[in-house]
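Enquirer: would you be able to build a 3D model of this:
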Amino acid sequence: MAEIQPLRGWRYAPELSQQIDAYVSPLFDVVSVKQREALYRNPLNSIHLSVPRGEDPAGEAQLRLRQWQEQGILRQDELPGIYVYYQYFRLAGSAREYCRKGFMCHIRAYDWNEDVVLRHENTLPAAVNDRAELLARTQFQTSATHGLYRDEDFELECYLDEAMLNPLYQTEEDYQGARDVLAVIQDARIIRRFQQVLAQRQVILADGHHRYEGSLAYRRARQQAAGAAYTGREAWNYHLMYLTNAAADDLRILPTHRLLLELPGGLTEAELLARLAPYFTVLPLDDPYDLPERIAGKPWAFGLYLGEGHVYKIRLRPEVHPQLDWDTTSEVKALDLTVLHYFVLEKALGIVGPEAQRQWTGVAYVRNFPECLTRVDRGEARAAFITNEVSMAEVERVCYSGAVMPPKSTFFYPKTIGGFLFSSIQDAEANSPFYAAFHG
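Expert: Predicted structure coming up:
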């Protein structure tokens, strides 16, 4: 199963890491334009490496990385380690403070068909190529993807908690309101135990499919170029990943709602409701802010908001579910979002098939529930379909079935941040005296 390795992490110099909040950044695929501009104004912010810009973005990142290393802005730890990463956060409407516990390490970049790292969504080739090009030029990984392993015994958590007694640094509050804390484990005996536990498990990729596939593409290219000299131990065989225990109740998946920016063919509200009626029971409601509660925990139930005074709870009629004839697994067909995409987007709106729906520009994916209502009220969208969150059990069932979910099915919260820890996959890493000690 999964082979993991410690790494000699690159981090901001101690005098800079005391103000680490100034240098961390959101992941490249969730940062907003406004956030980007504010971060770019800081010449030392990690966004210059993770989301570089210019006529040759990858070249700009390569040049800046070299400068930061030469100037001591980034420094490499002397000893290899497993980097413990905790994220403390709260959810709206709850007084509880959650703590998602995990650790960052290198994991072998397995091809999908090896069934060691499992995906739950498809990727866009352009985004994968962008990540692969950046990796090829810099040979530097700026933010960990998020992977899940399941350990009902929670064997590794005691080591994580012990390391957290002496943190390296922490943020006050990142862009999403979470507090991030980093520590390190450099005890070789404990590191080997981490390796033994993961060697018995598969890993589900929760977040970062494009970055992971970028690593796969780069590894394949290097392997082909190496030819008969390839050993499998080269540093570029590995990928930076943040691993968390899927059995923990601090692993949160938030819903992503569907906002229809248009109704195909100029459909009116009455026509839309008439097209939904053969498939759904439609219940009018008074208050749109009741929608999340009214659908909570109910399979195949959705909120529908069409503007002030036009609020509905809709729920699929169970007897029509067998009509769902997409070529996928029963685990995917059972998902709320598959039901929504098939019976609303395809049957009611005529956007036929998953690929056509992926390409359709008339739908937006919005995580913030009040934003959905506001954009409909402002006339920026015609309808909002409010959804329940996907459960971890559903993610696991789909991944183990070998299928993928509809687009934007999961939003694991909080997101990891960039700039907290960097890793190098240059050839020289394999020459470290510590490298061979952990490779069996």
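
Enquirer: make it CA atoms for all contacts and neighbour counts henceforth
Expert: Will do.

Enquirer: and the residue nearest to V352 when sequence neighbours are not counted, how far is that from Q357?
Expert: Spatial nearest neighbour of V352, chain neighbours left out: E346 (4.7 Å); criterion: Cα to Cα, 6 or more residues apart in numbering. E346 sits 8 Å away from Q357, going by Cα to Cα, to the nearest Å.

Enquirer: repeat for S424
Expert: Using Cα to Cα, S424 is found at 38 Å from Q357.

Enquirer: second input sequence below; structure requested for side-by-side comparison:
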Amino acid sequence: MLMALIDVDDPGMLVLPTHRVLFDLTAEQVQQLTAAQLSRYFAVKQVAATDDNTLLAELAQVGSQQPALLVKTADQALLLTINEQGRQLMGESGHSEAWNALDVAMVQHLILETLLHITAEDVAAGKNIRYIHDTQHALQALNNKEAQAIILLNGIPFRQVRDVALADDRMPQKSTYLYPKLITGLVINPLW
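Expert: This next block holds a predicted model:
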């Protein structure tokens, strides 16, 4: 069996964010992305940043203290942190406590599944959601009207990935964009 052993405290090992780009939403689904609806599960802060770098800096600053995400549409930018009702619903997810603490799990369970009713089958079929690693490409998709909304995330601390694995759980889809990547072909040889 091939494996790579990594020090979870290595400062050069990163889990970069994978942003969610939402498209082909119904009017009812778009309505669920308003501050009033999101406040059912999140503390919502309207961000009136003049540029995208300021938005990202605020997301990173809040995310350094607690799980945070940013929902951006053509009309608004909302910085979200989970509230008590959201924590209770996450506790009913059927996943481990470590999984429930992930911002990307909150996106999946509270926003995509609960508010927007986007199922795992919809995701597998490529409906309503695309995943983008590059923040500028995600913002550009929104600006070019290729998306109705984007959900921007912070990177996940590597220890959280370890905690989910130790809880015998699996990370949410498209949440482990590890950097740097292992060198391809370094150890590929016939084993016979």
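
Enquirer: quick one on the thing from earlier: more neighbours, S424 and Q357 of structure 1?
Expert: When S424 of structure 1 and Q357 are compared for neighbours, S424 comes out ahead with 23 against 19, by other Cα atoms under 10 Å.

Enquirer: that one -> structure 2?
Expert: Correspondence of S424 of structure 1 to structure 2, assessed by TM-score structural alignment: P190.

Enquirer: okay, and the top strand by length along structure 1 goes to which residues in structure 2?
Expert: Looking across structure 1 with DSSP state E, the single longest strand is strand 98-108. Alignment note (TM-score structural alignment): strand 98-108 of structure 1 is unmatched in structure 2.

Enquirer: all helices of the stretch 51-200 of structure 1, in order?
Expert: 57-70, 125-138, 157-163, 188-198 (DSSP state H, counting those that start in this stretch).

Enquirer: what of structure 2?
Expert: Secondary structure of structure 2, counting by DSSP state H: helices at 27-31, 35-38, 52-63, 84-91, 97-100, 103-106, 120-124, 135-143, 158-166.

Enquirer: before we move on, the earlier item: now which residue in structure 2 aligns to the residue nearest to V352 of structure 1?
Expert: Match for E346 of structure 1 (TM-score structural alignment): E113.

Enquirer: could you do V320 of structure 1 as well?
Expert: In structure 2, V320 of structure 1 lands on G86 (TM-score structural alignment).

Enquirer: what number of residues lie near its match?
Expert: A count of nearby residues for G86 of structure 2, using other Cα under 10 Å, gives 20.

Enquirer: can you pull the contacts of it?
Expert: R40, Y41, F42, L110 (Cα atoms under 8 Å, 6 or more residues apart in numbering).

Enquirer: let's see it at 7 Å
Expert: Going by Cα atoms under 7 Å, 6 or more residues apart in numbering, G86 of structure 2 touches Y41, F42.

Enquirer: same check, this time on P172 of structure 2
Expert: P172 of structure 2 makes contact with V104, A105 under the criterion Cα under 7 Å, 6+ apart.

Enquirer: now the one 5 residues further on
Expert: Contact partners of Y177 of structure 2, counting by Cα under 7 Å, 6+ apart, are V15, L16, P17, T18.

Enquirer: how close does the aligned partner of the second one in structure 1 sit to A126 of structure 1?
Expert: In other words, L16 of structure 2. For L16 of structure 2, the aligned position in structure 1 is L254, judged by TM-score structural alignment. To A126 of structure 1, L254 of structure 1 is 26 Å away according to Cα to Cα.

Enquirer: thanks a lot, see you next time.
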